[in-house]
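Chemist: this is a predicted model, with the sequence first.
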Amino acid sequence: MNEWQAILLAIVEGLTEFLPVSSTGHMIIASALMGINELPITKIFAVNIQFGAILSVVVLYWRRFLQGFDFYKKLLLAFVPAAVIGFLLNDVVDAMLESVLIVALMLVIGGVVLLYVDKWFAHAKQEKVSYKNAFLIGLFQCIAMIPGVSRSAASIIGGMSLGVDRKTAAEFSFFLAVPTMLAAASYKLIKDLLGLEISDILKFDWVKIQNSFEVITAHDLKLLLIGNVAAFIVAMIAIRFFISFLTKYGFKLFGYYRIALGIVLLALLAMGVDLKV
């Protein structure tokens, strides 16, 4: 992977991570079109640049993160389901990621849902997320462990089904992304990039920890830095666009887009194109 490929992938990540369109599907297509989907660094890179996207939320909404413990209690309640289920089903989720067919089908199914979600939940007017709803939104987020569903779509639709209005549900989805993506990305990096187990860190196995960092090259670090910076900038723009667009027009356009993308993936699979991420 070169610098320009890293920037292009980071742009894709930044644009799609917080939109209800599945960043996984986009990363698969982008890496396949660039011919880098088989490189070991690609999977590691795709996970690492999520840190840049996470930082964009903190920077844009920094005042919210200074609100007090009530804000963090709700985030913790919403995060717990993903932490528990994600840890227990990690191998199952990784296996599903190998199936681009699942990603494509979920894109189409999720797209159909987005075509009607505004009508189904037109009654959703609440501008605050209660403790109970925070936990339930966290459960909805777990549906996105199925690749192609979209973490953003699952949590926003979950919030709207509970009576939370579109803007509030979308912003809570952004906030929830911070602990969820931070935990998932950190775990993947420790395991896939450094080759460590959590037990090695908990046991303070300094020999293993020190040796693990020797696998990272200067070129890899450069790509990861470039990718995080690009993902950070693009994600900030994407979040601002999404909130404005969602408030005015709703989800229907994203639904059509998901369906089209899913059909593209299915067509590529039918043509025998090797799609892996």
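Modeler: Everything's here; your move.

Chemist: only C-alpha atoms from now on, for both contacts and neighbour counts.
Modeler: Fine.

Chemist: mind checking how far residue 79 is from residue 39?
Modeler: 32 Å (CA to CA, to the nearest Å).

Chemist: more neighbours: the two, which one.
Modeler: Each of residue 79 and residue 39 has its neighbours counted (other CA atoms under 10 Å); residue 79 has more, 24 against 12.

Chemist: the more buried one is in contact with residue 175, isn't it?
Modeler: No: with contact defined as CA atoms under 8 Å, residue 79 does not count as touching residue 175 (10.3 Å).

Chemist: and residue 206, how many neighbours does it have?
Modeler: Neighbours around residue 206, by other CA under 10 Å: 11.

Chemist: got the contact list for it?
Modeler: Residues near residue 206 by CA atoms under 8 Å, 6 or more residues apart in numbering: none.

Chemist: which strands or helices does the helix or strand hosting residue 226 pack on?
Modeler: Per DSSP states H and E: residue 226 is located in helix 218-249. With contacts taken as 3 or more CA pairs under 8 Å, 6 or more residues apart in numbering; DSSP states H and E, helix 218-249 sits against helix 3-16, helix 40-48, helix 50-60, helix 166-188.

Chemist: okay, pairing it with this:
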Amino acid sequence: MSAWEAFFLGVVEGLTEYLPISSTGHLTLLSHALGLDLEHDPFLKSFVIAIQLGAILAVLLLYRKRFLRDLEAWKRILAAFLPTALVGFLLYRLIKEVILGKDWIVVLALFLVGLLLLYADRALANRARYRDLNELPLREAALVGVFQSLAAVIPGTSRSGITILGGLFVGLDRKAAAEMSFLLAVPTMLAATGYDLLKSVQAFPQGGYGLLALGLLTAFLTASLTVRLMLRLVERLGFAPFAYYRMALALVYALVFMR
């Protein structure tokens, strides 16, 4: 992997991590389009996981007051985090060694979750019962975590997308569902990236840490802009544009790259 490829992958991570369109799916498809062997390269697999730390820093900065002061929000974040942590820990080897890197899985997940997100945006969002994360009962928060655990197993699902889908399903409005996906990303991705780096540090080649630093920086800068943009788009347009984009991307990739 060259420095330009690391830079480009970092930008794509920052642009897609908090949009409900699957950062892992985009990184998988982009890696294949660039000729990078994500399916078999241990360092590249760790790279696409670890650069999520840059996106985490963007949310920590934007929501720093809530993270420091809002105990009620933390209760719900932790309740949602536990199911994902359990699934990710138990299935880590399966995800890393068998599932990650399979572009046909990504294409299928992009399309199907796009359909579900479109349905939820039209049928559920207008019947929302909760306008803020702190209004959500802990049981429903844990259920959102069950939704999120699907993203840990199936690349292309989109952690953000499936979490938003879960939030709409339990009664959050569009903005609250998006913000819950942002906040829940912090413990989820810290655990995932930290655990993967501990397990995979020996796979880093010479110069690997420099490439990782470049990817982290570009992911941080682009994610800082994307989070603010997404909230404005969601309030004005809902999630339908993201759902259509997911389905269109899946079809285009299947027709162009998987023939």
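Modeler: Great, that's in hand. Predicted, not measured: the structure shown is a model, and the values here were computed from it.

Chemist: may I have the TM-score of the superposed chains?
Modeler: With the length set by TM-score structural alignment, normalised by the length of structure 2, the two chains reach a TM-score of 0.91; 251 aligned residues with a CA RMSD of 1.7 Å.

Chemist: re earlier: buried residues, the helix holding residue 226 of structure 1. List them.
Modeler: Within helix 218-249 of structure 1, the residues that count as buried by 16 or more other CA atoms under 10 Å are 220, 223-236, 238-239, 242-243, 246.

Chemist: residue 51 of structure 2 versus the residue lying farthest from the centre of structure 2, what's the distance?
Modeler: Note on structure 2: the largest C-alpha distance from the chain mean falls to residue 206, namely 28.3 Å (CA atoms, centre = their mean). From residue 206 of structure 2 over to residue 51 of structure 2 the distance is 18 Å, taken as CA to CA.

Chemist: now for residue 91 of structure 2, how many residues are close by?
Modeler: There are 13 residues near residue 91 of structure 2, going by other CA under 10 Å.

Chemist: quick one: map it onto structure 1.
Modeler: Following TM-score structural alignment, the counterpart assigned to residue 91 of structure 2 within structure 1 is residue 89.

Chemist: same thing with residue 210 of structure 2?
Modeler: Match for residue 210 of structure 2 (TM-score structural alignment): residue 222.

Chemist: how about the residue nearest the centre of structure 2, nearest residue that isn't a chain neighbour?
Modeler: Note on structure 2: the residue nearest the mean C-alpha position is residue 159, at 3.7 Å, using CA atoms, centre = their mean. Leaving aside its sequence neighbours, residue 159 of structure 2 sits nearest to residue 151 (CA to CA, 6 or more residues apart in numbering; 4.9 Å).

Chemist: returning to that earlier point: could the helices and strands packed on helix 218-249 of structure 1 be laid out in JSON lines, adding mean neighbour count and distance to residue 159 of structure 1?
Modeler: Listed next are those as JSON lines, based on neighbours: other CA atoms under 10 Å; distance: least, CA to CA, whole Å:
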{"stretch": "helix 3-16", "mean neighbour count": "22", "distance to residue 159 of structure 1": "20"}
{"stretch": "helix 40-48", "mean neighbour count": "20", "distance to residue 159 of structure 1": "26"}
{"stretch": "helix 50-60", "mean neighbour count": "22", "distance to residue 159 of structure 1": "19"}
{"stretch": "helix 166-188", "mean neighbour count": "21", "distance to residue 159 of structure 1": "5"}
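
Chemist: so can I have JSON lines of the ones you listed showing distance to residue 138 of structure 1?
Modeler: Compiled in JSON lines, those are given as follows (distance: least, CA to CA, whole Å):
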{"stretch": "helix 3-16", "distance to residue 138 of structure 1": "20"}
{"stretch": "helix 40-48", "distance to residue 138 of structure 1": "21"}
{"stretch": "helix 50-60", "distance to residue 138 of structure 1": "17"}
{"stretch": "helix 166-188", "distance to residue 138 of structure 1": "8"}
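
Chemist: nearest to residue 85 of structure 1, out of these?
Modeler: Of all those, it is helix 166-188 that lies closest to residue 85 of structure 1, at 11.7 Å by CA to CA.

Chemist: elements contacting the closest one?
Modeler: Against helix 166-188 of structure 1 (3+ CA pairs under 8 Å, 6+ apart) you get helix 40-48, helix 50-60, helix 69-88, helix 151-161, helix 218-249.
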